[in-house]
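**Q** Provided below for reference: sequence and predicted model.
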Amino acid sequence: MAIEVVTREDLNEFRSLLLNDLKEIIQSKPQQTKQWLKSSEVRKLLNISPGTLQNLRINGTLTYTKIGGIMYYDHADIEKLLNGNKVNALPTLFK
């Protein structure tokens, strides 16, 4: 029975191949996101309370469509809201 030695270079090569394969799999599958989300889905997505979501509606931060008492939010509007409020982190200083 032959013994094979696995080196760090072998592990790094395997890691690179595995990452490339995963990237290809992720990029080949189109993400299936719903265009219209209900209030409960938005609250879960943003991890916010019903009151916070109501405040976002009232002050016009997040647009919505109301049909038969159910409020729907466009996924693209939520992404715009998140991207519009990005904050660049300051680099940390080493002590």
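**A** Alright, I've got the coordinates.

**Q** switch to C-alpha atoms for all contacts and neighbour counts from now on
**A** Will do.

**Q** And stretch 45-54, end to end?
**A** Stretch 45-54 has an end-to-end distance of 15 Å (C-alpha to C-alpha, to the nearest Å).

**Q** just the strands in the chain please.
**A** Along the chain, the segments classed as strands by DSSP state E run 36-38, 65-67, 70-74.

**Q** So what touches the first one?
**A** By C-alpha atoms under 8 Å, 6 or more residues apart in numbering, the residues outside strand 36-38 that reach it are 70-75.

**Q** take the one below as the second:
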Amino acid sequence: MSHPFQESLKNIEQRLVELSKIVTSRQSQYTEDMFIDNDEFQRLMKISPGTATNWREQGLIAYSQINNKIYYKMKDVNKLLDDNYRPFKKK
């Protein structure tokens, strides 16, 4: 027979696991939908302003523009990297 304290502890552990899953899924969703500006994009990718412009003009990265300010969704940055991924080839 289980002790009530042990049952309560198991319920708390189960709830923590459920909450952890919720937090993890929301964090990844927030990160993917988050926007960064052009300066942050250039720092993140370690590229020059001209390279960022070329990538936009070539259609390599989706972006939003409001007046002279440019923004990128993190999911589009990840897509750029995924689309240009070259897997390691064994010799």
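**A** Here it is on my side, so go on. Computed from a predicted model, the values in this text were never measured in an experiment.

**Q** Overlay them and tell me the TM-score.
**A** Comparison of the two superposed chains (TM-score structural alignment, normalised by the length of the second structure) gives a TM-score of 0.61, and 66 aligned residues with a C-alpha RMSD of 2.0 Å.

**Q** need the strands of the first structure in JSON lines with distance to residue 57 of the first structure and mean neighbour count, can you?
**A** JSON lines is the format used below for the strands of the first structure (distance: least, C-alpha to C-alpha, whole Å; neighbours: other C-alpha atoms under 10 Å):
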{"stretch": "strand 36-38", "distance to residue 57 of the first structure": "13", "mean neighbour count": "17"}
{"stretch": "strand 65-67", "distance to residue 57 of the first structure": "10", "mean neighbour count": "10"}
{"stretch": "strand 70-74", "distance to residue 57 of the first structure": "10", "mean neighbour count": "16"}
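
**Q** nearest to residue 85 of the first structure, of those strands?
**A** Minimum separation from residue 85 of the first structure across the strands of the first structure (C-alpha to C-alpha) falls at strand 70-74, 17.2 Å.

**Q** average distance between that closest one and the second structure?
**A** Average distance between strand 70-74 of the first structure and its aligned residues in the second structure, after superposition and using mean C-alpha distance after the TM-score superposition for the first structure, equals 0.7 Å.

**Q** Trace residue 17 of the second structure over to the first structure, please.
**A** For residue 17 of the second structure, there is no aligned residue in the first structure (criterion: TM-score structural alignment).

**Q** Cool, thanks, talk later.
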